[in-house]
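Enquirer: Just a sequence and a predicted model for now, questions to come.
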Amino acid sequence: MKIALGGDNNAFKLKGIIKEHLENQGFDIDDYGCHSEDAVDYPDVAYEVAQAISEEKADRGILICGTGIGVSIAANKYPGVRAALAHDVYSAERAQLSNNAQILTMGAQIVGDQVAKKVVDAYLNVEWAEGSKRKVDKIIEQEKQFVSENLQDVVTKGC
């Protein structure tokens, strides 16, 4: 399984720990940064990981910032992407089982290293069984409708 991994400077240390943890398990990792403790805006990294998921360059994504909230909001702006914030094993499992979330987000200032590893493992070790397919389909359809309407506005109004 190919994992798109990214984080801002607040998550630099934890991202490295998660990357090593996943590589030790044999996962193929694409690291979208950041690659130092220099300041990086979390939306930039989140958009890169979301784009990789959207273009099917990775099977799943993991994004980390200080709280996990910022990268979650940013990634969810990318059409077709579902990112879920989880700081515990149960939520991480449900992100995949109930919502078919392609991206897991976490906060480096919220979870410790060992908990983060368990959360990541819980997320990656389950597959969507389409149990909530009707609900996920509603999300997808609403997004398609919104994107379609806005594209029509751009074409019509020239904005």
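Expert: On my side now, so go ahead. If you're wondering where the values come from, they're calculated on a predicted model, not measured in any experiment.
Enquirer: CA atoms for contacts and neighbours, from now on please.
Expert: Noted.
Enquirer: Number of residues surrounding the residue lying closest to Asp59 once chain neighbours are set aside?
Expert: Among residues not flanking Asp59 along the chain, Lys2 sits closest, at 5.3 Å (C-alpha to C-alpha, 6 or more residues apart in numbering). Neighbour count for Lys2, taken as other C-alpha atoms under 10 Å: 15.
Enquirer: so who does Lys2 touch?
Expert: Phe27, Asp28, Ile29, Asp30, Lys57, Ala58, Asp59, Arg60 (C-alpha atoms under 8 Å, 6 or more residues apart in numbering).
Enquirer: which residues touch the longest helix seen in the chain?
Expert: In the chain, with assignment by DSSP state H, the single longest helix is helix 133-157. Applying C-alpha under 8 Å, 6+ apart, the contact partners of helix 133-157 are Pro79, Gly80, Asn99, Asn100, Cys159.
Enquirer: Of those residues, just the buried ones, PyMOL syntax please.
Expert: In PyMOL, this line selects whichever of those come out buried by 16 or more other C-alpha atoms under 10 Å:
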select buried, resi 80+99+100
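Enquirer: Which ones among the contacts of helix 133-157 map onto helices?
Expert: Among the contacts of helix 133-157, no member falls in helices (DSSP H).
Enquirer: Second structure follows, compare the two:
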Amino acid sequence: MNIAIGSDHAGFRYKEAIIEHLKSTGHEVTDFGTYSDASTDYPKFIRPVAEAVAAGKFERGIVLGGSGNGEAIAANRVKGIRCGLCWNLESARLTRLHNDANVLSLGERMMDLPTALQIVDVFLCTPFEGGRHLARIQQLDE
């Protein structure tokens, strides 16, 4: 899968680990930054990820910050993005299964790294269920 990823300084460490994990499992990854843990503003890195996913250049996106809240909000401001803030495996499964989320938001300060990597894997492998959920997603786009 072709994946876009970006973070602010508070998500930088996990972003780097997730990139390594994704590449080791055969995914193509494009890093939209940030490229260090120096303090920065998350919209500079999150919006380009969301825009690239919305434009169809990437199948999925992953955004990270300290809590993941601001990153999810920033991504969801882009038309066509359904970004789910996930904190455990079930939230990751349901954001794909019921919401067809195309971007995942994670908070580095909210979980340990093994959990974050498991959430990424669940997000990437869970299909959209469709059915009754499709009509709800269509309502969002109207």
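Expert: Yep, it's here. Keep in mind that this is a model prediction, so the values were computed, not measured.
Enquirer: Now the TM-score, please.
Expert: Here the superposed chains carry a TM-score of 0.96, computed using TM-score structural alignment, normalised by the length of structure 2; 141 aligned residues with a C-alpha RMSD of 0.8 Å.
Enquirer: which pair in the contacts of Lys2 of structure 1 spans the largest distance?
Expert: Farthest pair in those (C-alpha to C-alpha) is Phe27 and Lys57. Separation: 14.0 Å.
Enquirer: now the strands for structure 2?
Expert: 2-7, 28-31, 60-65, 83-85, 103-107 (DSSP state E).
Enquirer: mind listing what the residue most central in space within structure 1 touches?
Expert: Central residue of structure 1 (C-alpha atoms, centre = their mean): Ile103, 2.5 Å from the mean position. Applying C-alpha under 8 Å, 6+ apart, we find Ile103 of structure 1 in contact with Ala50, Arg60, Gly61, Ile62, Leu63, Val81, Arg82, Ala83, Ala84.
Enquirer: Hmm, the second one is touching Ser54, no?
Expert: No - between Arg60 of structure 1 and Ser54 no contact is recorded; they are 10.0 Å apart, counting by C-alpha atoms under 8 Å.
Enquirer: what about the two, which has more around it?
Expert: Neighbour count, other C-alpha under 10 Å: between Arg60 of structure 1 and Ser54, Arg60 has more, with 22 against 17.
Enquirer: Relative to Gln51 of structure 1, how far out is the more buried one?
Expert: Going from Arg60 of structure 1 to Gln51 of structure 1 by C-alpha to C-alpha, to the nearest Å gives 11 Å.
Enquirer: Gln142 of structure 1 too?
Expert: Distance from Gln142 of structure 1 to Gln51 of structure 1, by C-alpha to C-alpha: 20 Å.
Enquirer: Between these two, tell me which one has more neighbours.
Expert: Gln51 (19 against 11).
Enquirer: which residues touch the residue nearest to that one when sequence neighbours are not counted?
Expert: Distances taken as C-alpha to C-alpha, 6+ apart put Tyr78 closest to Gln51 of structure 1, at 7.3 Å, once the chain neighbours are dropped. Tyr78 of structure 1 makes contact with Tyr47, Ala50, Gln51, according to C-alpha under 8 Å, 6+ apart.
Enquirer: can you tell me how far Glu141 of structure 1 sits from Arg94 of structure 1?
Expert: Distance from Glu141 of structure 1 to Arg94 of structure 1, by C-alpha to C-alpha: 21 Å.
Enquirer: between those two, which one's more packed in?
Expert: The residue with more neighbours, out of Glu141 of structure 1 and Arg94, is Arg94; 18 against 12, by other C-alpha under 10 Å.
Enquirer: any idea what the more buried one aligns with in structure 2?
Expert: The alignment partner of Arg94 of structure 1 in structure 2, by TM-score structural alignment, is Leu94.
Enquirer: quick one: that match from Ser36 of structure 2, how far?
Expert: From Leu94 of structure 2 over to Ser36 of structure 2 the distance is 32 Å, taken as C-alpha to C-alpha.
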